[in-house]
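Chemist: Have a look; sequence and predicted model below, questions after that.
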Amino acid sequence: MIFRRKMYKVAPSILEDFNKHFNETLLPTQLKYGARLVGRWMTEEKDGVIEILAIWQYESQEDYQVIEGKVRGDDAHIERVEKWFQKLGGRDKLKEVFLHIDQDFMKTTVPLDKTIIN
């Protein structure tokens, strides 16, 4: 079992649109192909930045790669994402409001039956 930690630092001006886009576009496609969202949280604004953290659960790195391949190969999904980019002024414009994006993978240090995730 692995967990993907996806982290964003965003400007407050994009927050509402980004959360809507996540819930209406990104999340449904991920779930369609088997990704499991553990949760998604955000901090209060601090110095003009809001941090958003999403944790996803996968059986393995290979499982993640298969799911991501299906998401990236979903033409309807790609079209919806591109429309969202264009609505906000294009990919280059998003660099002004997405201040940092990062992800990494983690393994649990306790048995899952000792957590609420089991």
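Modeler: Looks like it came in fine. Numbering: from 1, shown residues only.
Chemist: okay, CA-based contacts and neighbour counts for the rest of this
Modeler: OK.
Chemist: shouldn't R36 be in contact with Y58?
Modeler: Yes. Shown here, R36 and Y58 form a contact pair, counting by C-alpha atoms under 8 Å, at 6.8 Å.
Chemist: neighbour-wise, which of these two wins?
Modeler: Using other C-alpha atoms under 10 Å as the criterion, R36 and Y58 rank with Y58 on top: 19 against 16.
Chemist: List the contacts of stretch 17-33.
Modeler: R36, L37, I67, E68, K70, V71, H77, R80, V81, W84 (C-alpha atoms under 8 Å, 6 or more residues apart in numbering).
Chemist: Closest one to L15 out of the residues you listed, please.
Modeler: Set against L15, the nearest of the contacts of stretch 17-33 by C-alpha to C-alpha is W84 (13.6 Å).
Chemist: Please report the distance of the closest residue to the closest one other than its chain neighbours from I52.
Modeler: Leaving aside its sequence neighbours, W84 sits nearest to H21 (C-alpha to C-alpha, 6 or more residues apart in numbering; 7.7 Å). Applying C-alpha to C-alpha, to the nearest Å, the value for H21 to I52 is 14 Å.
Chemist: ok, structure two:
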Amino acid sequence: MLHRRKTYTIRPERLQEFTEFFHTYLYPLQISHGARLVGRWVNEAEDEVIAIWEYRDREHYEQVDRDVRGSTLRREAMKKRARLGKNLYIKSTEDFLTATGVYAPPRAIVSVTAYITNEAGEVLLVRNLHRGDTYEMPGGQVENHESILDAVKREVKEETGADVTIEGITGIYQNVSSHVLCVAFRGTYTGGELRPQEGETAEVGFFDLNRENIDTYIKREHFQLRTLDAMDPHYFPHALYKVRPYELISRYDGNAPSALSGQN
């Protein structure tokens, strides 16, 4: 892996403005083209911000850099910075780092997504700010000490405003490029007022989605795959439990959706 350390010198009183600029433009610019953010830090004086990005190798970094420079979002970022003033950050520097060893156990990011339908059979889709070229099923990352069932209901609620019940797992998908394991669910809309999530989703709605028109809405192949699998689902058995001592939280045998029990 290749790591790039980007250091920004800022004025402390503009830290919040710079953080918003980073999350709106700099972060989505990188991740939408394949980079991974390892972490972002600010020093005690709040006049220096450091972000460390991860790439597979030098060739991958150079490809991401070319893609970023040619993107529409970068042009928007440059216009936004001009409006905010060039001293949004005083200067930036970067250098590249390579690891001297492996000091942590293997890590994978677990995410969840959900195929949610309403009474009319329409499908709940979102269009994210950092993936504006496509609609997709709502979802996101599982937080520490959170079950996948709690996570999918929370992510759907946060991104769309919808309350849902979950029927079962329709597929498991691994992005080996970014170490993300995605668990896809199917469920039903039960209430809540639809609304985009500020800073995350640009559009939310129910759509008359089917196999014939999916290309009209969902442009990315890996999003299409998990959506098509959920249209005519074959549910997977799964269980949530604790150990020391063992406690079964919920168990689903993969048959009828009503078999899903123990949801919080």
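Modeler: On my side now, so go ahead. Model, not experiment: these values are computed from the prediction.
Chemist: May I have the TM-score of the superposed chains?
Modeler: Once superposed, the chains reach a TM-score of 0.80 (TM-score structural alignment, normalised by the length of the first structure), with 107 aligned residues with a C-alpha RMSD of 1.8 Å.
Chemist: thinking again about what came up before, hang on, the residue nearest to W84 of the first structure in a strand?
Modeler: No. Counting by DSSP: H, G, I helix; E, B strand; the rest coil, one finds H21 of the first structure to be helix, located in no strand.
Chemist: The strand or helix carrying F18 of the first structure aligns to what range in the second structure?
Modeler: Using DSSP states H and E, F18 of the first structure maps to helix 15-21. Aligning helix 15-21 of the first structure against the second structure (TM-score structural alignment) gives residues 15-21.
Chemist: Now the matching stretch: buried residues?
Modeler: Going by neighbour count (16 or more other C-alpha atoms under 10 Å), the buried part of stretch 15-21 of the second structure is L15, F18, F21.
Chemist: before we move on, what about stretch 223-230 of the second structure?
Modeler: Q224, R226, T227, A230.
Chemist: what's the matching range in the first structure for the one helix or strand the first one maps to?
Modeler: Secondary structure here is read from DSSP H and E; on that basis Q224 of the second structure sits in helix 221-231. Residues of the first structure matching helix 221-231 of the second structure by TM-score structural alignment do not exist; the stretch lands nowhere.
Chemist: list the helices and strands that helix packs on?
Modeler: strand 109-117, strand 163-175, strand 180-191 (3 or more C-alpha pairs under 8 Å, 6 or more residues apart in numbering; DSSP states H and E).
Chemist: any idea of the angle the longest one forms with helix 221-231?
Modeler: If you take axes from the mean of the first three to the mean of the last three C-alpha atoms, to 10 degrees, strand 163-175 of the second structure sits at 130 degrees to helix 221-231.
Chemist: What's the separation between the counterpart of H77 of the first structure in the second structure and R5 of the second structure?
Modeler: The equivalent of H77 of the first structure in the second structure is L73 (alignment by TM-score structural alignment). Distance, L73 of the second structure to R5 of the second structure, by C-alpha to C-alpha: 22 Å.
Chemist: Likewise for T100 of the second structure?
Modeler: 16 Å.
Chemist: These two - which one has more neighbours?
Modeler: With neighbours defined as other C-alpha under 10 Å, T100 of the second structure and R5 compare such that R5 has more, 18 against 6.
Chemist: where's the closest residue to that one other than its chain neighbours, which helix or strand?
Modeler: In this structure, R5 of the second structure finds its nearest non-sequential neighbour in I52, 4.5 Å apart by C-alpha to C-alpha, 6+ apart. Per DSSP H and E, I52 of the second structure falls inside strand 48-55.
Chemist: Residues contacting that strand, please?
Modeler: Residues outside strand 48-55 of the second structure that contact it (C-alpha under 8 Å, 6+ apart) are 1-10, 34-43, 61.
Chemist: Which SSE is immediately downstream of it?
Modeler: Defined by DSSP H and E, the subsequent element after strand 48-55 of the second structure is helix 58-69.
Chemist: how big is the angle separating the helix or strand immediately after that following helix in the chain from helix 58-69?
Modeler: Under the assignment DSSP H and E, the closest C-terminal helix or strand after helix 58-69 of the second structure is helix 72-84. Interaxial angle, helix 72-84 of the second structure versus helix 58-69 (the same axes, to 10 degrees): 60 degrees.
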